[in-house]
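Enquirer: My questions concern the predicted model and sequence given below.
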Amino acid sequence: MAGNSRGLYLLMLIGALAFVVAGVFIVRQEPGGNALVGWSSILFFGGCALVFVRQLLDSRPRIVLDQRGVFDRTLGIGVIPWRDIIGAELKSMQRNHFICLELRNPEHWTGKLSPTQRKLVALNQRMGYSALNVNLSGVAADPHQVLEFIVKMAALHARD
């Protein structure tokens, strides 16, 4: 199981709050054209701060790797059984790690996604990622160990 990295979300919360404070300062000091910049900063980074607080307070594991398969709460498709995973690959972009899952029947799983998520899947695939990817950003787990475990369990259940 892998939960959220509290340190990362705390750091992002502090950064978001700093931009909210900067926005308040701009609105109070520049009541003209720059007020739009200030209000935009307050609204956007205030929303980000709320998300980061929620992540800090959420103690549920975001990713669960157990005897049943792979569960990533952010995907919203349930547990992907080991027998449906035929391979995996670690990819990284700007220090954000992803486990790209190679699935027996990816259409079955992408069919469970919302239309917006399916558009993101198509974009991910154009960038060289698989249809479904386990996002390890903000997760307190070693990406190489997660990959090793997924590959090992998928191979073990390939015979099922």
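Expert: Looks like it came in fine.
Enquirer: contacts and neighbour counts: CA atoms only from here.
Expert: Will do.
Enquirer: how about Ala155, what does it touch?
Expert: Contacts for Ala155 (CA atoms under 8 Å, 6 or more residues apart in numbering) come out as Ile86, Gly87.
Enquirer: alright, now check it against this:
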Amino acid sequence: MGQERIEIKLSKRKAVLTFLGAIAFVVAGIWMIALADNQHRFPPPLLNVTGYSAIILFGAVGLYIFYKMFDSKPGLIIDKDGIHDNSNASSAQLIKWEQIKGLKIEQVMSTKFILIDIHDPEDFMEKIGGLKKKLMKGNYKMYGTPISIISNSLNGDTDYLFKIISERMIAEHNKRDGVMATTQQQNV
């Protein structure tokens, strides 16, 4: 492997755009609540619930993105130990090479992401706490693995990240114990 340590930085441009989108949804939520009693097209309780939900959900997203805009740590580090993930709210932190069985790319609507299959997902999630654990359990139920990497917050697209992670994973697995890991580049 050419590089011992590869760092992928968080994309400040993507963070700013996401933050502005979150603000727009919070403003839309406020507008719905203000409009609820002064219109006759939609039931006021529906507009209130939708408005408050938008404020809470996108307000939380906006606060998290605002925090990440000032995060100086790399979003992803790929080194001899494994993948150090700091890219999103459900980031797994360190995923050791020996824990990884394989990788694959999935797509939901227009968003592509990398799923990292690991040997013992339940054990992996037991070491995580709080909201991160709940997000990982949701991932596990939907995709069969708790770990996903989305390039939305990173400098680089999904295909590029898949290529560098899979090359390093195969090299590290071959170097350590000769076990061949699997990768699946899916045409999506």
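Expert: Structure's in. What do you need? Just so it is clear, the structure is predicted and the values come from calculations on it, not from any experiment.
Enquirer: How alike are these chains, TM-score-wise?
Expert: After superposition, the two chains reach a TM-score (TM-score structural alignment, normalised by the length of structure 1) of 0.72; 160 aligned residues with a CA RMSD of 3.3 Å.
Enquirer: any idea where the helices of structure 2 begin and end?
Expert: 12-35, 44-69, 121-126, 130-143, 158-176 (DSSP state H).
Enquirer: surely Gly46 of structure 1 meets Ala16?
Expert: Yes: shown here, Gly46 of structure 1 and Ala16 form a contact pair, counting by CA atoms under 8 Å, at 6.8 Å.
Enquirer: any chance of the helices of structure 2 in CSV, plus distance to Ala92 of structure 2?
Expert: Listed next are the helices of structure 2 as CSV, based on distance: least, CA to CA, whole Å:
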stretch, distance to Ala92 of structure 2
helix 12-35, 20
helix 44-69, 16
helix 121-126, 9
helix 130-143, 8
helix 158-176, 15
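Enquirer: looking at those helices, which is closest to Leu76 of structure 2?
Expert: helix 158-176 (9.5 Å; CA to CA).
Enquirer: which residue packs closest to the residue nearest the centre of structure 1, ignoring adjacent ones?
Expert: With distances taken as CA atoms, centre = their mean, Asn135 lies nearest the centre of structure 1, 4.4 Å away. Closest residue to Asn135 of structure 1 apart from its sequence neighbours, by CA to CA, 6 or more residues apart in numbering: Phe98 at 4.7 Å.
Enquirer: what's the distance between the residue mapped onto Ser59 of structure 1 from structure 2 and Lys9 of structure 2?
Expert: Matched to structure 2 by TM-score structural alignment, Ser59 of structure 1 sits across from Ser72. From Ser72 of structure 2 over to Lys9 of structure 2 the distance is 9 Å, taken as CA to CA, to the nearest Å.
Enquirer: the more surrounded of the two?
Expert: A direct count of neighbours by other CA atoms under 10 Å for Ser72 of structure 2 and Lys9 places Lys9 higher, at 19 against 9.
Enquirer: That one corresponds to which position in structure 1?
Expert: With TM-score structural alignment as the matching criterion, the partner of Lys9 of structure 2 in structure 1 is Gly3.
Enquirer: Is it correct that that match is in contact with Ser59?
Expert: Yes: counting by CA under 8 Å, Ser59 is a contact partner of Gly3 of structure 1 at 7.1 Å.
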